[in-house]
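*Asks:* Quick one: sequence and predicted model below, then my questions.
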Amino acid sequence: MWRHIASNALTFLVVLVFLFGGALIWAQNEYVSEGPLDQPICVQVDRGSNFRRVSEQLAEDGAVSSAALLRIGADYAGKTSELKAGSFLVPEGASMSEIVDIVTRGGASTCGTEVVYRVSIARATVQVRELDPATGRFVEIAEFNPAEDAVPAAYTEVKAEPDTRYRVALAEGVTSWQIVQELGQIDILEGEVADIPAEGSLAPDSYEITPGETRADLIARMQSAQDRILAEAWANRQDDLPYESPEEALIMASIIEKETGTPDERFLVSSVFVNRLRQGMRLQTDPTVIYGITRGEGVLGRGIRQSELRAETPWNTYVIPGLPPTPIANPGRAAIEAALNPDTTPYIFFVAKTLDPSDGHNFAVTLEEHNQNVAAYRALEAQRDN
């Protein structure tokens, strides 16, 4: 009898072991398999929250099939204590394992609300926008000019939210003076900038910032970024260029940046200026004349006068030979690369095709051909003015 009981008990134990093993294998597969989400969602993790609250919210949102299994998996992976506050984008079909990694890896929030401080050549704006998880695109909530407009309630509200992200976006071709002026308008930054940074030394890009960060530290990040870009482009430059230093290449890049807003033309424009330098011709470029007038402090806002074209300033390339002494703006990576790797062309001249700068330029080899292109452009100007 006892032998029979022992045999049954052993059989029962074996069955239990197999059931447990099967359940464990199922749980492991469930944890790493594709999840039930049919479209991306934004998951907000509040400061002081815990995995229980987050897992229950994910289950309620249909992101996971079992809140308990998510917690068990996170605990087994040793990530329960690594939960990070923020707003995180959970993609369609994300597994429990992937979701745990998303909410514990840290770093900037990947969805939710962000504020973008845009510094462009003509004006500065503050944009409040929110990511739509379904489309992966940002939806604008509010936009204003901090120097001219009243601060909208939407901006004040998102500043009070702990997971709001902030970025400063610099357009290519802005001047160092403009950047310092606009950074002074950003109310989440602190401190002053003692001196205007050297023209051309700040890399146009998008910079993540945090409330309380100093303006000086942000400027230093922009300078380090430009140093890296210039060093890399200089190391990969063409042979036999008419520059004696990376600084001269940066000057040329700033002129290219201001001469064309058409990305495909940068290397062509670069070829024109390189050809002129090689032939000992003056660069004769209007943006340098304008910089000699404004010193980069704002936009000229009118046409260049004939007297200004003849005026001898250090930057007037109608008067001085070669390159001006400094850059005339902060060029982006593409303009720097164009300055150091120009197209090989015979072009010496160029003029705008139409009154719309985005339409690009007509390039010419001979003065006769260039004069024809100029005449066509002047005709368009006359048409507009009549």
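*Replies:* Thanks, I have it. Numbers count the residues shown, from 1 in each chain.

*Asks:* only C-alpha atoms for contact and neighbour calcs from this point on.
*Replies:* Noted.

*Asks:* what residue is smack in the middle of this structure?
*Replies:* S206 (3.2 Å; CA atoms, centre = their mean).

*Asks:* residue contacts, it?
*Replies:* Residues near S206 by CA atoms under 8 Å, 6 or more residues apart in numbering: R167, V168, A169, L170.

*Asks:* how close does it get to G22?
*Replies:* 50 Å (CA to CA, to the nearest Å).

*Asks:* what comes into contact with stretch 229-236?
*Replies:* With CA under 8 Å, 6+ apart as the criterion, stretch 229-236 contacts P246, L250, R333, I336, E337, L340.

*Asks:* Check which residues of it are buried.
*Replies:* I229, L230, A233, W234 (16 or more other CA atoms under 10 Å).

*Asks:* helix or strand for the first one, which one?
*Replies:* Here I229 is covered by helix 215-235, with elements defined by DSSP states H and E.

*Asks:* And the next helix or strand past that helix?
*Replies:* With DSSP H and E, the next secondary element past helix 215-235 is helix 246-259.

*Asks:* so what does that next one touch, helix or strand wise?
*Replies:* helix 215-235, helix 266-278, helix 286-294, helix 333-340 (3 or more CA pairs under 8 Å, 6 or more residues apart in numbering; DSSP states H and E).

*Asks:* helices or strands next to the helix or strand where F88 lies in the packing?
*Replies:* For F88, the host element (DSSP H and E) is strand 86-90. Where contact means 3+ CA pairs under 8 Å, 6+ apart, strand 86-90 is packed against strand 41-45, helix 96-104.

*Asks:* of all these, which lies closest to Q185?
*Replies:* Nearest to Q185 among those is strand 41-45; the distance by CA to CA comes to 29.5 Å.

*Asks:* The closest one to helix 96-104, inter-axis angle?
*Replies:* 50 degrees (axes from the mean of the first three to the mean of the last three CA atoms, to 10 degrees).

*Asks:* Run a quick neighbour tally on S307.
*Replies:* Neighbour count of S307, defined by other CA atoms under 10 Å: 8.

*Asks:* In addition, the following structure is provided for comparison:
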Amino acid sequence: MRRAGCALVGIVVAIGLLAAAWLAFGWFSSGPVEEETAFIVPSGSTLTSAARKLEEEGLIGSADAFLLRAKVFGGSEPIQAGEFLLPEGASPSQILAIFQSGQVLRRFVTIPEGMPSALVYDRLMAEELLTGEIEIPEEGSILPDTYDFERGESRAAVLARMQEAMTRTIEELWPKKGPRSVVNTPAEAVILASIVEKETGVASERGMVAGLYSNRLRIGMRLQADPTIIYPITQGRPLGRRIRRSEIDAVNDYNTYSMSGLPRGPITNPGRDSIAAVLNPDETDALYMVADGSGGHAFGRTLAEHEANVEKWYALRRERGEM
């Protein structure tokens, strides 16, 4: 009798060990996730509802088995809502750990240097994974950069981060303003930086262009920056044609051909480097610049030098068949 009882106990223990092994194997072994997959845990989800959704999408074999194993091995931390990236072959234990970690999948939106606010608005409104409405932000209030966001996040929240980044950048750079800078306020720095940003796409020229415009402002010479003609016409969107004579002569608060000093506000969102350039412009005697055909500019100290550079530019354009 005693021998039979021992045998029965042995069988029970064996069954228990097999059951434990089954539970552990199913919890820690690879699952049916065939490739890296984004999965959304809706706001307010319970572990039960998330498990049902995982089963429906074929990412686990059984919701009931997942829940049973989660009770045994998964701990007590709650799952988080959001979009999560499940790796190929993710085990149930990995999936639960990902949900509990709160490390949601981040998406990215890039605002290039010199993108005006009207186009920033277009970019944010075109991002289908964002929600809500925004107005066109104030020009010059956004720091060009790459920003991450979550699926379902509001456009207003992403825009606020962009504007906070610009505020922090100005607060960091303004105390570093050098003696050659002619701007008197952070707002003036952003305005002049926006002109520098639009006038050259060559990073190495920013300091030189900033120095040239600083020289003009210092002696009361008009900036005569073409982008300031275009801005009041298009609010930063591409003009799509050549500037007309009537537009060059137009009198408004932006056109630096018809006014002295800075325009009333920024004409785009300048990047960090352009802001730094106007706060510490290159030391130069240049007052003039014209395209040199390579994407950059030829700089001149005198009108005679400038006219010679212009003639070289025209000759190059004639050679290219552009004139």
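*Replies:* Noted; the coordinates are in hand. From a predicted model like this one, the values you see are computed outputs, not experimental measurements.

*Asks:* Could you get me the TM-score between them?
*Replies:* The TM-score (TM-score structural alignment, normalised by the length of structure 2) is 0.69; 249 aligned residues with a CA RMSD of 3.0 Å.

*Asks:* picking up where we left off before, adding distance to V15 of structure 1 and secondary structure, write the contacts of S206 of structure 1 out as a markdown table.
*Replies:* Supplementary listing: those in a markdown table, determined by distance: CA to CA, whole Å; DSSP: H, G, I helix; E, B strand; the rest coil:
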| residue | distance to V15 of structure 1 | secondary structure |
| --- | --- | --- |
| R167 | 59 | strand |
| V168 | 63 | strand |
| A169 | 63 | strand |
| L170 | 67 | strand |
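
*Asks:* what's near enough to touch R266 of structure 1?
*Replies:* I256, E257, T260, A334, A335, A338.

*Asks:* The same query, at a cut-off of 10 Å, please.
*Replies:* 253, 256-257, 259-260, 334-339, 342-343 (CA atoms under 10 Å, 6 or more residues apart in numbering).

*Asks:* Pick the most buried one from the helices and strands packed on helix 246-259 of structure 1.
*Replies:* Counting by mean count of other CA atoms under 10 Å, helix 333-340 has the highest mean neighbour count of these, with a mean of 26.

*Asks:* Trace D264 of structure 1 over to structure 2, please.
*Replies:* In structure 2, the residue paired with D264 of structure 1 according to TM-score structural alignment is S204.

*Asks:* There's contact between its match and A210 in this structure, I believe.
*Replies:* No. Taking contacts as CA atoms under 10 Å, S204 of structure 2 lies outside contact range of A210: 11.2 Å.

*Asks:* separation between L119 of structure 2 and A165 of structure 2?
*Replies:* Using CA to CA, L119 of structure 2 is found at 18 Å from A165 of structure 2.

*Asks:* my bad, should have said S76 of structure 2
*Replies:* S76 of structure 2 is 38 Å from A165 of structure 2, where distance means CA to CA.

*Asks:* Helix or strand: which one has L67 of structure 2?
*Replies:* Applying DSSP H and E, one finds L67 of structure 2 within helix 63-73.

*Asks:* and that helix, what other elements does it pack with?
*Replies:* Judged by 3 or more CA pairs under 10 Å, 6 or more residues apart in numbering; DSSP states H and E, helix 63-73 of structure 2 is in contact with helix 2-28, helix 47-56, helix 92-101.

*Asks:* Quick one: map the residue nearest to the centre of structure 1 onto structure 2.
*Replies:* Match for S206 of structure 1 (TM-score structural alignment): T146.

*Asks:* picking that back up, after superposition, how close is the helix holding I229 of structure 1 to structure 2?
*Replies:* In the superposition with structure 2, the average deviation recorded for helix 215-235 of structure 1 is 0.8 Å (mean CA distance after the TM-score superposition for structure 1).

*Asks:* which residues in structure 2 does that helix align to?
*Replies:* Using TM-score structural alignment, helix 215-235 of structure 1 pairs with 155-175 in structure 2.

*Asks:* nearest spatial neighbour of the counterpart of M289 of structure 2 in structure 1, skipping sequence neighbours?
*Replies:* Using TM-score structural alignment as the criterion, M289 of structure 2 maps onto F350 of structure 1. Distances taken as CA to CA, 6 or more residues apart in numbering place F363 nearest to F350 of structure 1, at 4.3 Å, with adjacent residues excluded.

*Asks:* How much space separates whichever residue in structure 2 pairs up with that neighbour from I229 of structure 2?
*Replies:* Matched to structure 2 by TM-score structural alignment, F363 of structure 1 sits across from F299. Separation of F299 of structure 2 from I229 of structure 2 (CA to CA): 21 Å.

*Asks:* in which helix or strand would I find V115 of structure 1?
*Replies:* Using DSSP H and E, V115 of structure 1 falls in strand 113-119.

*Asks:* What of L129 of structure 2?
*Replies:* Counting by DSSP H and E, L129 of structure 2 is part of no helix or strand.

*Asks:* before we move on, which element is the match of M289 of structure 2 in?
*Replies:* Applying DSSP H and E as the criterion places F350 of structure 1 in strand 349-352.
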